[in-house]
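Visitor: Got a predicted structure here, sequence first:
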Amino acid sequence: MKAVYISIVAIVLLVGCGESKKPTKNAVKKDSAPTPSTKVQPQSTNSIAQEQSEPDKPKYEIWEAASLGAIKIVNELLDTGVDVNSLDKRGRTPLHWASTEKVIRKLIAKGSNINSKDGRGMTPLHCYIIEDKKTEEAKILLEAGAKVNSTTSSGHTPLHYATSNNKFKFVGFLIENGANTNAKSNSGVTPLHSASLSDDYRIIELLLSKGAQVNSLTKDGVKLFANGTPLDWAQKANKEKAISLLRKNGAKTAKELQTK
């Protein structure tokens, strides 16, 4: 059963920005495809050799400075004419990487696109959910016009990311700000489907209390989860407490729905 669960999690986990650990000077990791469990930083061209051969080149790219929370460097770069909406190799703006409120506010004040999407369709709000950001920082985005139900190329909203990454506080925060509890991805996955695999059962309770449909079905294209309800997911992942909680709220398996 453990092997099956690992396979399930591998399929369900959403690919995100990565949990950013502030990079140190001259020690930024190379560009790689990030996942919620992979710590990555923005691509930088910074190196000792390069600094020596190009002495007039800024020591930091703006994405790296934003990730470091280096407001002074961000200001200097913007003052020299660096585009606030510059895209890195993943298609992300400095706002996707911003790690402090000061940097976030500065970038927004300079005209950063709040709803800019990277190569996977992720907005800064999606990224803030899966990184070590506070709801206060995400609130700045929403106050500036971030779309709480914006979808990635696979149809996932920020709420999908919050539930699949066990971010209970963010789940509540997003719902309070208008997140759709029944939003469906391209494969028909809802936040409750993702929450059924979570070990934080408060997320399931919260979603159900806010109108999440307990028997929503996924589509045929979801491997191992084709035409599955949240209860089907919980059963395949052997989440006994989730199973019990869903049952108490009227949950059924897809097979049970067919024989109704």
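Guide: Thanks, I have it.

Visitor: When you work out contacts or count neighbours from here on, use the C-alpha atoms and nothing else.
Guide: Fine.

Visitor: Buried residues, stretch 238-253. List them.
Guide: For stretch 238-253, the neighbour count (16 or more other CA atoms under 10 Å) marks 238-239, 242-243, 245-246, 251-253 as buried.

Visitor: Contacts made by that stretch with the rest, please.
Guide: If you take CA atoms under 8 Å, 6 or more residues apart in numbering as the criterion, stretch 238-253 is touched by 1, 5, 196-197, 199, 201, 204-205, 208, 214-215, 228-232, 234-235.

Visitor: Would you mind checking these for buried ones?
Guide: Judged by 16+ other CA under 10 Å, buried ones among the contacts of stretch 238-253: 5, 196-197, 201, 204-205, 208, 214-215, 228-232, 234-235.

Visitor: Mind checking which of these are in helices?
Guide: Among the buried ones among the contacts of stretch 238-253, the members found in helices (DSSP state H) are 5, 201, 204-205, 208, 230-232, 234-235.

Visitor: Pull the contacting residues for the nearest residue to Ala195 once chain neighbours are set aside.
Guide: Nearest residue to Ala195, sequence neighbours excluded (CA to CA, 6 or more residues apart in numbering): Thr163, at 5.2 Å. Thr163 makes contact with 171, 191-192, 194-195, 198, 203, according to CA under 8 Å, 6+ apart.

Visitor: neighbour-wise, which of those residues leads?
Guide: Leu192 (33 neighbours; other CA atoms under 10 Å).

Visitor: any idea how far Gly228 is from that residue?
Guide: Note on Leu192: its distance to Gly228, by CA to CA, to the nearest Å, is 12 Å.

Visitor: Pasting the second one now:
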Amino acid sequence: GCASGHEEVVRVLLDSGADVEDHNKYGFTPLMEAASAGHIHVAKVLLEHKNDINTRSNKFQKTPLTLACFIEPAEMLRLLLETDTNQEYKSYEMHAALIAASINGHMEVARLLLDSGAQVTMTNSSETPLTFAASRNLVNLAQLLIERGANIEEVNGDGYTPLMQAALQNNEEMIVLLLSEGADVNAFRNRETKETALVMAENSCLEIADLLIKAEADNEFFISLMEEGYFDFV
């Protein structure tokens, strides 16, 4: 009933003693099923019966809050955000949801999360919303994240800055935005491997390389790497 949105069926089952925290074969609770399908009326019934918003799925550790961020419009997410829960848990989950919104380019979801206090940066997270937005050329979302305080030089778990991610994916519009916001074109991912945004653009079209060079990328350093046989630029 939760996945298909049958509110009255769910209510009857719960009144008959059905376990509100029961997990299905995919490890989802009834509230997770309702959240992922966008069935807001079913979710309200489940919350009335104290379905735990903090519960995680058996696989991939999903929660109702992170599952709801895949749905637009964002009414399901709004309902869950208004539900009382542990604040430390909520802060972590809102950041995780913001990352998911950045992966999917859901502006409405991202804006709601930010308005509700989601942190654009968390010290214990290996990924950042801005690097995800940069890799997918989601310019409007990246602009929103920057306006809300995203660190333009923050690196993800692999050491990439947003500009590096944009260069890797040949995202010209994103590169223009990040450079206009002051991104360091000569930042190193790793000094031992000598990787900069320009180096990462080795397989990009020449327009990308030219854009970075005009932004004062260290072209002499790049040429020296070519002379050392570091890579063949095409």
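Guide: Great, that's in hand. Quick caveat, the model's predicted, so the values are computed rather than measured.

Visitor: Give me the TM-score for this pair.
Guide: Once superposed, chain against chain, the TM-score is 0.74 (TM-score structural alignment, normalised by the length of structure 2); 201 aligned residues with a CA RMSD of 3.1 Å.

Visitor: Dump the ones in helices among the buried ones among the contacts of stretch 238-253 of structure 1 to JSON lines, plus distance to Pro58 of structure 1.
Guide: JSON lines is the format used below for these (distance: CA to CA, whole Å):
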{"residue": "Tyr5", "distance to Pro58 of structure 1": "47"}
{"residue": "Tyr201", "distance to Pro58 of structure 1": "48"}
{"residue": "Ile204", "distance to Pro58 of structure 1": "48"}
{"residue": "Glu205", "distance to Pro58 of structure 1": "50"}
{"residue": "Leu208", "distance to Pro58 of structure 1": "51"}
{"residue": "Pro230", "distance to Pro58 of structure 1": "50"}
{"residue": "Leu231", "distance to Pro58 of structure 1": "53"}
{"residue": "Asp232", "distance to Pro58 of structure 1": "53"}
{"residue": "Ala234", "distance to Pro58 of structure 1": "51"}
{"residue": "Gln235", "distance to Pro58 of structure 1": "54"}
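
Visitor: Quick check: the farthest pair among those residues?
Guide: Tyr5 and Leu208 (23.7 Å; CA to CA).

Visitor: If you count neighbours, what's buried in the longest helix along structure 2?
Guide: Counting residues, the longest helix in structure 2 under DSSP H turns out to be helix 87-104. Across helix 87-104 of structure 2, burial judged by 16+ other CA under 10 Å covers 90-104.

Visitor: Now the element after that helix, going C-ward?
Guide: helix 107-115 (DSSP states H and E).

Visitor: tell me what that next one is packed against?
Guide: Other elements packing on helix 107-115 of structure 2 under the criterion 3 or more CA pairs under 8 Å, 6 or more residues apart in numbering; DSSP states H and E are helix 87-104, helix 139-147.

Visitor: how near is the most centrally placed residue in structure 1 to Ala146 of structure 1?
Guide: In structure 1, the residue lying closest to the centroid (CA atoms, centre = their mean) is His126, at 3.8 Å. His126 of structure 1 sits 10 Å away from Ala146 of structure 1, taking CA to CA as the criterion.

Visitor: likewise Tyr201 of structure 1?
Guide: Taking CA to CA as the measure, Tyr201 of structure 1 falls 28 Å from Ala146 of structure 1.

Visitor: And for Lys184 of structure 1?
Guide: 19 Å.

Visitor: Pick out whichever of those two has more residues nearby.
Guide: Set Lys184 of structure 1 next to Ala146 and count neighbours by other CA under 10 Å: Lys184 wins out with 22 against 19.

Visitor: On the three-state scheme, that one is what?
Guide: coil (DSSP: H, G, I helix; E, B strand; the rest coil).

Visitor: Show me what it lines up with in structure 2.
Guide: Structural alignment (TM-score structural alignment) places Lys184 of structure 1 against Val155 in structure 2.

Visitor: Surely its match is in contact with Pro162?
Guide: Yes - counting by CA atoms under 8 Å, Val155 of structure 2 does reach Pro162; the two are 7.2 Å apart.

Visitor: Find residues that contact each of those two.
Guide: Thr131.

Visitor: can you list the residues that contact stretch 146-158 of structure 1?
Guide: Contacts for stretch 146-158 of structure 1 (CA under 8 Å, 6+ apart): 114-115, 117, 120-123, 125-126, 129, 142, 159, 174, 177-180, 183-187.

Visitor: Gly104 of structure 1 - how many residues pack around it?
Guide: No, residue 104 of structure 1 isn't Gly; it's Ile. If we define neighbours as other CA under 10 Å, then Ile104 of structure 1 has 23 of them.

Visitor: Check which helix or strand it maps to.
Guide: helix 101-109.

Visitor: Now do the SS call for Asp83 of structure 1.
Guide: coil.

Visitor: I'd like the distance between it and Val4 of structure 1.
Guide: Counting by CA to CA - Asp83 of structure 1 and Val4 of structure 1 are separated by 47 Å.

Visitor: same deal with Gln258 of structure 1?
Guide: Counting by CA to CA, the gap from Gln258 of structure 1 to Val4 of structure 1 is 25 Å.

Visitor: what about those two, which has more around it?
Guide: Between Gln258 of structure 1 and Val4, counted using other CA under 10 Å, Val4 has the larger neighbour count: 13 against 8.

Visitor: wait, what's in contact with that one?
Guide: 236-237.

Visitor: how about 10 Å then?
Guide: Residues in contact with Val4 of structure 1 (CA atoms under 10 Å, 6 or more residues apart in numbering) are 10, 224, 236-238.

Visitor: Check those residues and tell me the two furthest apart.
Guide: Ala10 and Asn238, at 15.4 Å, using CA to CA across those.

Visitor: now the most far-flung residue of structure 2 relative to its centre: how far from Val45 of structure 2?
Guide: Distance from the C-alpha centroid of structure 2, by CA atoms, centre = their mean, peaks at Ser16 (39.5 Å). From Ser16 of structure 2 over to Val45 of structure 2 the distance is 14 Å, taken as CA to CA.
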